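**Student:** heads up, no residue letters with this:
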């Protein structure tokens, strides 16, 4: 798709005529057969204003009156995509992306969004690169009415101001509690209704939902370890009898929190390891009855997915798994942005960085595993990640534009799905380079946003 990009210039108040007038490059005026002083509607997000058009000899420029730019949060010099709809005589600039973030640290002007501030700066840089605009908004600032929302944008420093409702809502809220707040859901409904806003990564996925959905696709069943929502201790005993190792995973957990590994000993007893920040605490039980009694209360307090344990390839005796970041690209197709290997830290059995895991390239991890089963592993992982992303799209209600897909390769060379994350941590997926360049994952978000907003 060929796009028209223009540089926004702000017309100072003293140079404006009585009627709001925009100045547009003469070549674009001719392309769209606009006559001098013709009237049309200028639109940016949900905002619109009747204006007259005057040709401008300078190429690639749209000059907008200061009075309009100030209301819309437009900044002098930014590039934006532009298209004209002759059927409605409307000129659209954008796309305008609203990113929902969890909180703002008012006392920290340099890092107002905490650990994701650098990601927010990258989003702003990527928008300038591809001709889009972005602002960041918290749950405390949104509601289900009105044509504007107060958000933050970067203009040499972080500034808070009013913006129109966006074309795109990118949900980066970091808890289910925040995204389920009544005012957040009202804002989303309002933006969709009033401005046909496109929302993506709209909700967290839970582990039961993912495995139940993917089982419906016969071609994906090969990647699925046996996995069930844990209802009672009888089910726990059955899985522990069937497999030497099982995992209990909180269905709404993330970053490896709360995962329990249960291993059956040769003498019929069990060793339970509980993931925590310092490593793993351990309890031993003499038989399945003692194990069941210990878990009765825990199962009632917390909903777990119980999953077949796998014999994974390892590096230096530490298990390795793989995080694939799969995103919709500039033509709306699923594509692999990156796959990294994650090796568990010492005294840990989970590989999350938050639990002491370390990153490496897939090639390096496969080579260091010294496993003959690693042959062809990189291609197998890519195929599985793409297939699983398409399965999520077809089987789960909701719009997801990026997925963190955790995969494993066992000692027989078989690929398994561990879990799918609809809010992949930007830190977990950091490129192995130390460059300050815009990450490919951030570029893809903006490229897909242009596609989804039809710019």
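**Tutor:** Ah, there it is. As the structure is a computational prediction, the values presented were derived from the model and not from experiment. Residues are numbered from 1 along each chain as shown.
**Student:** drop to CA atoms for contacts and neighbour counts, all remaining ones
**Tutor:** Will do.
**Student:** tell me which residues in stretch 448-455 are buried?
**Tutor:** 448, 449, 450, 451, 452, 453, 455 (16 or more other CA atoms under 10 Å).
**Student:** pull the distance from it to the chain's centre.
**Tutor:** 16 Å (CA atoms, centre = their mean, to the nearest Å).
**Student:** how about residues contacting stretch 140-159?
**Tutor:** Stretch 140-159 is contacted by residues 46-47, 75, 109-110, 112, 121, 124, 134-138, 160-165, 183-190 when judged by CA atoms under 8 Å, 6 or more residues apart in numbering.
**Student:** and it, what's buried?
**Tutor:** Result for stretch 140-159 [16+ other CA under 10 Å]: buried residues 142, 143, 147, 148, 149, 150, 151, 152, 153, 154.
**Student:** what's the helix or strand for residue 293?
**Tutor:** Assigned by DSSP states H and E, residue 293 belongs to helix 288-301.
**Student:** next secondary structure element downstream of that helix?
**Tutor:** strand 304-308.
**Student:** so where do the helices sit in the stretch 351-455 of the chain?
**Tutor:** For the stretch 351-455 of the chain, the helices defined by DSSP state H, counting those that start in this stretch cover 362-368, 377-395, 440-452.
**Student:** and the last one, what does it pack against?
**Tutor:** Which is helix 440-452. helix 117-130, strand 318-328 (3 or more CA pairs under 8 Å, 6 or more residues apart in numbering; DSSP states H and E).
**Student:** and the shortest one, how far from the chain's centre?
**Tutor:** In terms of CA atoms, centre = their mean, the centre of strand 318-328 is set 14 Å apart from its chain centre.
**Student:** ok, now the longest one?
**Tutor:** Taking the mean C-alpha point of helix 117-130 and that of its whole chain, the gap between them comes to 15 Å (CA atoms, centre = their mean).
**Student:** among the buried residues of stretch 140-159, which are in helices?
**Tutor:** Members of these lying in helices (criterion: DSSP state H): none.
**Student:** below is structure B, check it against A:
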């Protein structure tokens, strides 16, 4: 590795290697030579390959006053792992990226603190905008610039559940593993309740189980349960539809068949699977288990679900079958989304052992399991290295 220095007062990069040696950092930036150090500086060890240092990874985060919002724990782990492998990451918000580079924040693992820093355009942008609203407000300007300078952007955007269903449905091997899904209307809701007896209604653009409702018939009435453990009784489909229209327009929701799956201690459970791209394939990085609480609507931990282990479950996971399902899903979705680097899948299993894909998510939340957190960080940094033609084993 070679040391590259950042002048904290002058907000500029330099190196001290004499001669005609060129060092390039990020996109199109040649690091200038200095024969003496600046008064205050920070050193960064970079892996070098053909005069190219890095990679320099830009982590796109949501803005807030005087800083950023996002998965801070993940950002710190990425920087720690990248630094060990000869890379560096800068967390920036949409307004901090311009044609001249990015101004953001760099975590210094040795000091356990953040510094403000100005850097060249990154080799890669890792999109971790925190919310769908932030993507709608800010992503276009970042994407326009990344396209202009040919900077790959990982995790292009949150999935729209309806678009995702149509994309997955077009794959002949995946369609059999999808719960039937329709856009919400009086007709589709009534029809699906007649056929299946119970359905879920979900926001097309949501995460963490927010806005999820479970509906089933009770004679001539309809019972609705929410993630907050509230229960409502409606005398008609029309009244039921009105409940959702008070928050958003009808086309913002989907209706999904409620699959009858195997239970664990009388409660719903699903597999929460994390996958990452590698050499144009998608492999499983970690498998968690989430169990619903008494409300039985969702297994998401923020909504009251709990964590279990594979060993506790009443059925053994068919790992080859699930691995194939994950790989097919990732490869198929990559035909719709450029640089899809990772996703999570919520998978249920019936008593007959058939697996159903409930949801796929493009912006994985942190898993609670430490081993999965660590494996995820390693996979991501390896992917950053792979994308910038860097080797994965380094010597200092």
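**Tutor:** That came through, no problem. Note that this is a predicted model, so its numbers are computed, not measured.
**Student:** read off where stretch 219-226 of the first structure ends up in the second structure.
**Tutor:** Alignment of stretch 219-226 of the first structure against the second structure: residues 173-180, by TM-score structural alignment.
**Student:** mind listing the helices for the stretch 201-350 of the first structure?
**Tutor:** Going by DSSP H, counting those that start in this stretch, the stretch 201-350 of the first structure shows helices at 207-214, 233-242, 288-301.
**Student:** which parts of the stretch 101-250 of the first structure are strands?
**Tutor:** 133-137, 148-154, 158-164, 168-171, 198-200, 227-229, 245-250 (DSSP state E, counting those that start in this stretch).
**Student:** and the third one, which stretch of the second structure?
**Tutor:** Spelled out, that is strand 158-164 of the first structure. Against the second structure, strand 158-164 of the first structure falls on residues 114-120 (TM-score structural alignment).
**Student:** so how far is that stretch off the chain centroid?
**Tutor:** Distance of stretch 114-120 of the second structure from the chain centroid (CA atoms, centre = their mean) equals 24 Å.
**Student:** leaving out the residues flanking it, which one is nearest to residue 366 of the first structure?
**Tutor:** residue 374 (5.6 Å; CA to CA, 6 or more residues apart in numbering).
**Student:** so the one you found is in contact with residue 413, correct?
**Tutor:** Yes: with contact defined as CA atoms under 8 Å, residue 374 of the first structure counts as touching residue 413 (5.9 Å).
**Student:** overlap in contacts of these two?
**Tutor:** Common neighbours of residue 374 of the first structure and residue 413 (CA under 8 Å, 6+ apart) do not exist.
**Student:** who has more neighbours out of the two?
**Tutor:** More crowded of residue 374 of the first structure and residue 413, by other CA atoms under 10 Å: residue 374, with 22 against 18.
**Student:** check contacts around that one.
**Tutor:** 313, 366, 367, 409, 411, 413.
**Student:** try residue 61 of the second structure
**Tutor:** 68, 69, 70, 91, 92, 93, 94, 127, 128, 129, 130.
**Student:** please repeat the previous calculation with a cut-off of 6 Å.
**Tutor:** Shown in contact with residue 61 of the second structure (CA atoms under 6 Å, 6 or more residues apart in numbering): 70, 92, 93, 128, 129.
**Student:** check which residues of the match of strand 158-164 of the first structure are buried.
**Tutor:** In stretch 114-120 of the second structure, counting by 16+ other CA under 10 Å, buried: 117, 118, 119, 120.
**Student:** which of those residues sit farthest apart?
**Tutor:** Spanning the widest gap among those are 117 and 120, at 10.2 Å by CA to CA.
**Student:** residue 283 of the first structure and residue 175 of the first structure, how far apart?
**Tutor:** Separation of residue 283 of the first structure from residue 175 of the first structure (CA to CA, to the nearest Å): 30 Å.
**Student:** okay, the buried residues of stretch 140-159 of the first structure in CSV with distance to residue 25 of the first structure next?
**Tutor:** Shown next, in CSV, are those (distance: CA to CA, whole Å):
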residue, distance to residue 25 of the first structure
142, 36
143, 38
147, 29
148, 29
149, 31
150, 31
151, 31
152, 30
153, 27
154, 27
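**Student:** which two of those residues have the greatest separation?
**Tutor:** 143 and 154 (22.7 Å).
**Student:** quick one, helices of the stretch 1-150 of the second structure?
**Tutor:** 72-85, 132-148.
**Student:** re earlier: packed most tightly, which of the helices and strands packed on helix 440-452 of the first structure would that be?
**Tutor:** The highest mean neighbour count among these, using mean count of other CA atoms under 10 Å, belongs to strand 318-328: a mean of 25.
**Student:** that one to helix 440-452, inter-axis angle?
**Tutor:** Interaxial angle, strand 318-328 of the first structure versus helix 440-452 (axes from the mean of the first three to the mean of the last three CA atoms, to 10 degrees): 30 degrees.
**Student:** strand 318-328 of the first structure aligns to what range in the second structure?
**Tutor:** So strand 318-328 of the first structure sits over residues 267-277 in the second structure, by TM-score structural alignment.
**Student:** how about residues contacting the matching stretch?
**Tutor:** 282-292, 341-348.
**Student:** and if you look at stretch 341-353 of the first structure?
**Tutor:** Contacts of stretch 341-353 of the first structure (CA under 6 Å, 6+ apart): 255, 279-280, 318-322, 356-362.
**Student:** and what of stretch 191-204 of the first structure?
**Tutor:** Contacts to stretch 191-204 of the first structure, defined as CA under 6 Å, 6+ apart, come from residues 46, 167, 168, 169, 170, 171, 399, 400, 401, 422.
**Student:** ok, now how distant is the first one from residue 73 of the first structure?
**Tutor:** Spelled out, it's residue 46 of the first structure. Taking CA to CA, one finds residue 46 of the first structure at 13 Å from residue 73 of the first structure.
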